[in-house]
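Visitor: from the sequence below, what's the structure:
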Amino acid sequence: MSQTLIPFETLREKGVTLCKVQIWRLEKAGKFPRRVKVSAARVAWVESEIDAYVERRIAEREPAPKPALVGVAA
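Guide: Okay, here's the model as predicted:
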């Protein structure tokens, strides 16, 4: 499990395209991993927690509709 800290700028590479305000709102609601204060002016997130968040979002999506079979009598 990675304990690497990643900055806001790296979240996009992980598939998180939310703005800073939306991330803050989701954090406050307990729906996004909490940030880690790195310094007075910088925050980051634990990489493994972001990866798990993205995996959960993928798992929560609705399944794709099954394609219709063409030419098959029901």
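Visitor: only C-alpha atoms for contact and neighbour calcs from this point on.
Guide: Noted.
Visitor: report the separation between residue 8 and residue 31.
Guide: To residue 31, residue 8 is 17 Å away according to C-alpha to C-alpha, to the nearest Å.
Visitor: another one to check against the first:
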Amino acid sequence: MRILRLPAVSELTGLPRSTLYLYISKGQFPKPVKLGIRSVGWIQEEVDQWLLQKKESRLF
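Guide: Predicted coordinates:
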């Protein structure tokens, strides 16, 4: 399992921090995992799955 920090998640998704946290609050993006007192990260498999779902749901 690999943990991604915010800059890597933003780069993978193309979304800025504010949009990621908006999606998290609406239940539309995986919640981060607490790594320490002031640090969080995302499980790469969950982010990859979210991206795959977005890809599959797009209209042609």
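Visitor: who has more neighbours, residue 8 and residue 31 of structure 1?
Guide: Comparing residue 8 of structure 1 with residue 31 by other C-alpha atoms under 10 Å, the one with more neighbours is residue 8, at 19 against 12.
Visitor: mean shift of the longest helix seen in structure 1 relative to structure 2?
Guide: Taking DSSP state H as the criterion, structure 1 has its longest helix at helix 47-60. After superposition onto structure 2, helix 47-60 of structure 1 sits on average 0.4 Å from its aligned residues (mean C-alpha distance after the TM-score superposition for structure 1).
Visitor: that helix packs against which elements?
Guide: Judged by 3 or more C-alpha pairs under 8 Å, 6 or more residues apart in numbering; DSSP states H and E, helix 47-60 of structure 1 is in contact with no other helix or strand.
Visitor: just tell me the aligned range of that helix in structure 2.
Guide: The aligned range for helix 47-60 of structure 1 in structure 2 is 44-57, by TM-score structural alignment.
Visitor: go through the matching stretch and flag the buried ones.
Guide: 44, 47, 50 (16 or more other C-alpha atoms under 10 Å).
Visitor: where do the helices sit along structure 2?
Guide: All helices of structure 2, identified by DSSP H, fall at 6-13, 17-25, 44-57.
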